[in-house]
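Q: make a model of this:
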Amino acid sequence: MIIGVPKEIKNNENRVGLTPGGVFELTKRGHTVYVQKTAGEHSGFTDAIYEDAGAAILDTIEEVYAIAEMIVKVKEPIEPEYDLVKENQIVFTYFHFASSEALTQAMLKSKSVCIAYETVEESDRSLPLLTPMSEVAGRMAIQQGARYLEKPVKGRGVLLGGVPGVTPGKVLVLGAGVVGIQAAKMAAGLGAHVTILDISMKRLRYVNDIMPPHVVTEFSNEFNIRRHIKTHDLIIGGVLIPGAKAPKLITRDMLKDMRPGTVIVDVAVDQGGCVETSRPTTHEDPVFIIDDVVHYCVANMPGAVPYTSTVALTNVTLPYVLKLAEKGWTRACKDHLDLQKGLSIIKGEVVYEEISEAFDLPFKPVAEFL
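A: Here you go, the predicted structure:
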């Protein structure tokens, strides 16, 4: 199969779809890999390293899309890429369709085969291709939150860990999934007091077992959320409904109950956000303030640490890329139910129910294509 790795063009997206190691594994099996010029340089991988691994380098993104049977990238295609996606072309990436009707319509129009990293799901309901980026984002959420709590950037002026004689900062984590647990771990390591909320008692029991005593758990409901936002300095939104829009756990009217300089980091923003006032921001312009509450809503947080993120991502995506390259998408998805669950749009038809529901679009079962 011919695989194309374009350079990411989303604002400050520094990751790349495959490491040179991933390219080597594909080319040694007889597949052809084209990498766009300088696609990996921000992740620390030069064109020469890709060539040594067996890739051919192409100058432009147009050339990569034109020649590839399968595109492997990191973030969803953005508007300049919409018309480059070809009919029957496999596009394997993070899509987060439910947060963008424009992207959904563009991919329907392209009649391509869209397989979303974030909905590939194993039998235990874990999301293997989302997990490493959620781990990165959860840990970064505390780094960024701690930074924006500083007074020069309009935060409350609180040091999360405190110092002797001064109470540590308080962190509220919404969701005890991968993002939430990694955020809680980082915040606890700094010495902050952490409260983590979830609707799953199984997850809360797990958190209670693995975290130190200054991480406390509570059942998530509106009453508890409204109570805690009044006293916590940093709020992390880490909820996820696979393939669907995130629920709005913090509404516009709740901001007035927060203290000036409170910081919200909405990690769920790439799925629409779990805070009603959230809107996607970029690493270039990461925050905005509403009612004296600082909102950090960067939709590609792991792009700020591209070496770590690219290696972590290729570690988990490569086995699936190999299956698609060696079997083709129909056989690979028929043989591997986890990969089949990543199918979102096939040749102009929505095959993932949550996308259909998000935009009131016709739905066709995957089985009709396999």
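
Q: hey, let's count contacts and neighbours off CA atoms from now on
A: OK.

Q: in what helix or strand does Asn208 lie?
A: Secondary structure from DSSP states H and E places Asn208 in helix 201-210.

Q: then Lys327?
A: Lys327 is located in helix 306-335, with elements delineated by DSSP H and E.

Q: buried residues, that helix. List them.
A: Neighbour-count burial for helix 306-335 flags 306-318, 320-326, 328-329, 332-334 (criterion: 16 or more other CA atoms under 10 Å).

Q: before we go on, could you also do this sequence so I can check it against the first one:
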Amino acid sequence: MIIGVPKEIKNNENRVALTPAGVAELKKYQHTIYVQSTAGSGSGFTDGEYEKAGAQILASIEEVYAIADMIIKVKEPITREYNLIKEGQLIFTYFHFASSEELTHAMIARKAICLAYETVERKDRSLPLLIPMSEVAGRMAPQEGAKYLEKPLKGRGILLGGVPGVKPAHVLVLGGGVVGTQAAKIAAGLGAQVTIMDINLTRLRELSDFMPANVITQYSNEYNIREAIKTADLIIGAVLIPGAKAPHLITRDMLKEMKPGTVLVDVAVDQGGCIETCQPTTHENPTYIIDDVVHYCVANMPGAVPYTSTLALTNATLPYAVQLANKGWQKACADNEELRLGLNVVNGKVVYKGVADAWNLKLTNPTAILELVH
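A: A predicted model of the protein is given here:
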């Protein structure tokens, strides 16, 4: 198979979808890999390293899209990439269709095969290609929140861990999954008083067993959230519904109940956000203020630590990329239920329920699509 790795062009996105080690692995199966020049530079990988591993370097993004059967990316295609995508071309990346109607319709129109990292799902319902970036984003959230709590950045002027004789900050984490767990761990490690909320009592029991003493668990409902935000200094949104829009747990009217300078970090923003007033921002302009509340809503948080993020992501994606390249997407998805669940849009048809529901589109059974292709 001919595999293309374009340079990411989303604002301040420095990750790359394939490392030189990944190139070498794919070359073992006689695949041809084209990498756009400087695609790996943001993550610390040179063109020379890719060439040594067996890749061929192309000068432009247009050349990569034109030649490849499968495009491996990190983030969803942006507007200038839409027309580069060929009918029947496999795009293997994060899509988050439920947060962008424009992207959804663009991929339907291009009749591409859109296999989304974020909906590849194991039998235990874990999301193996989302977990690594959730871990990075979860660990970054308190770090970024702590920074924007500083007064020069319009925060409350509170040190997350406090000092002897002065209370630490109160951190509220909404969601006890991978992101929320990592966020709570880091915030607690910095000395904050942490409350983590979830609607799954079994998960709350698990969290209670291994979290440090400065983390308390609480059942998530509107009343408890409204009470907690009154004293929270930093609120981290960490709610995920695979492939679907995140629910709004913090609504616009709730901002009035928060203290001026409170910081909101919505890690779920690339799935529509669990904070109603959050809109995607970039590392270049990461925050804005509504009702004296600082909103940090960067949609690609892990892009700020690309070396760590790229290695963590490619460790997870490469085995699936090898399957897709070796078998072709149809057979790979037919053989592997995890990959089949990653299919979101195929040949102009929406095959993932969360995407269809988000934009009121017709849902086509992916099994029927695979049978038709065969």
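
Q: work out the TM-score between the chains.
A: In this superposition the chains share a TM-score of 1.00, using TM-score structural alignment, normalised by the length of structure 1; 370 aligned residues with a CA RMSD of 0.4 Å.

Q: on that earlier part again, helices and strands around the helix holding Asn208 of structure 1, which ones?
A: Counting contacts by 3 or more CA pairs under 8 Å, 6 or more residues apart in numbering; DSSP states H and E, helix 201-210 of structure 1 packs against strand 215-219.

Q: list the contacts of whichever helix or strand comes after the strand it packs on.
A: Next helix or strand after strand 215-219 of structure 1 toward the C-terminus (DSSP H and E): helix 222-228. The contact list for helix 222-228 of structure 1 (CA atoms under 8 Å, 6 or more residues apart in numbering) reads Leu172, Leu249, Ile250, Met254, Asp257.

Q: mind putting those in CSV, secondary structure included?
A: Shown next, in CSV, are these (DSSP: H, G, I helix; E, B strand; the rest coil):
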residue, secondary structure
Leu172, strand
Leu249, coil
Ile250, strand
Met254, helix
Asp257, helix
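
Q: filter the residues you listed down to the buried ones.
A: Leu172, Leu249, Ile250.

Q: need the nearest residue in space to the second one, chain neighbours excluded.
A: It refers to Leu249 of structure 1. Nearest residue to Leu249 of structure 1, sequence neighbours excluded (CA to CA, 6 or more residues apart in numbering): Cys274, at 5.5 Å.

Q: what is the burial count for that neighbour?
A: 25 (other CA atoms under 10 Å).

Q: now swap in Asp253 of structure 2 and tell me
A: Asp253 of structure 2: 11 neighbours (other CA under 10 Å).

Q: repeat for Gly21 of structure 1
A: Count around Gly21 of structure 1 with other CA under 10 Å applied: 16.

Q: ok, it to Met254 of structure 1 distance?
A: Remark: distance between Gly21 of structure 1 and Met254 of structure 1 (CA to CA, to the nearest Å) = 48 Å.

Q: ok, now Thr38 of structure 1?
A: Counting by CA to CA - Thr38 of structure 1 and Met254 of structure 1 are separated by 45 Å.

Q: try Ile241 of structure 1
A: Noted for Ile241 of structure 1: a distance of 22 Å to Met254 of structure 1, by CA to CA.

Q: ok, Arg205 of structure 1 next?
A: Arg205 of structure 1 is 28 Å from Met254 of structure 1, by CA to CA.

Q: what does stretch 11-28 of structure 2 contact?
A: With CA under 8 Å, 6+ apart as the contact definition, stretch 11-28 of structure 2 has outside contacts at 5, 7-8, 33, 39-43, 45, 49-50, 53-55, 72-74, 282-284, 300, 303-304, 306-307, 309-311, 313-314, 318, 322.

Q: what is the neighbour count of the alignment partner in structure 2 of Gly273 of structure 1?
A: With TM-score structural alignment as the criterion, Gly273 of structure 1 lines up with Gly273 in structure 2. For Gly273 of structure 2, the neighbour count with other CA under 10 Å is 28.

Q: right, and Gly273 of structure 2 touches Ile250 too?
A: No - judged on CA atoms under 8 Å, Gly273 of structure 2 makes no contact with Ile250 at a distance of 9.6 Å.

Q: what comes up buried for stretch 100-117 of structure 1?
A: Buried-residue list, stretch 100-117 of structure 1, by 16+ other CA under 10 Å: 100, 103-117.

Q: could you do stretch 121-134 of structure 1 as well?
A: Neighbour counts over stretch 121-134 of structure 1 (16+ other CA under 10 Å) mark Glu121, Leu127, Pro128, Leu129, Leu130, Thr131, Pro132, Met133, Ser134 as buried.

Q: mind checking how far the first one is from Gln340 of structure 1?
A: By that I understand Glu121 of structure 1. Distance from Glu121 of structure 1 to Gln340 of structure 1, by CA to CA: 9 Å.

Q: equivalent analysis for Asp233 of structure 1, please.
A: 42 Å.

Q: more neighbours: the two, which one.
A: Asp233 (28 against 23).

Q: isn't there a helix covering Ser126 of structure 2?
A: No - checked against three-state DSSP, Ser126 of structure 2 lies outside a helix; its state is coil.

Q: show me where the stretch 101-250 of structure 1 has its strands.
A: With DSSP state E, counting those that start in this stretch as the criterion, the stretch 101-250 of structure 1 has strands at 113-116, 170-174, 193-198, 215-219, 234-237.

Q: to Glu62 of structure 1, which of these lies closest?
A: Of all those, it is strand 113-116 that lies closest to Glu62 of structure 1, at 18.4 Å by CA to CA.

Q: so who does the closest residue to Lys353 of structure 2 other than its chain neighbours touch?
A: Counting by CA to CA, 6+ apart, Leu363 is the residue found nearest to Lys353 of structure 2 once chain neighbours are left out, at 6.3 Å. For Leu363 of structure 2, the contact set (CA under 8 Å, 6+ apart) comprises Lys349, Val350, Val351, Tyr352, Lys353, Ala356.

Q: mind redoing it with 10 Å?
A: Asn344, Val345, Lys349, Val350, Val351, Tyr352, Lys353, Gly354, Val355, Ala356, Asp357 (CA atoms under 10 Å, 6 or more residues apart in numbering).

Q: over to Glu357 of structure 1?
A: Residues in contact with Glu357 of structure 1 (CA under 10 Å, 6+ apart) are Ala98, Ala244, Phe363.
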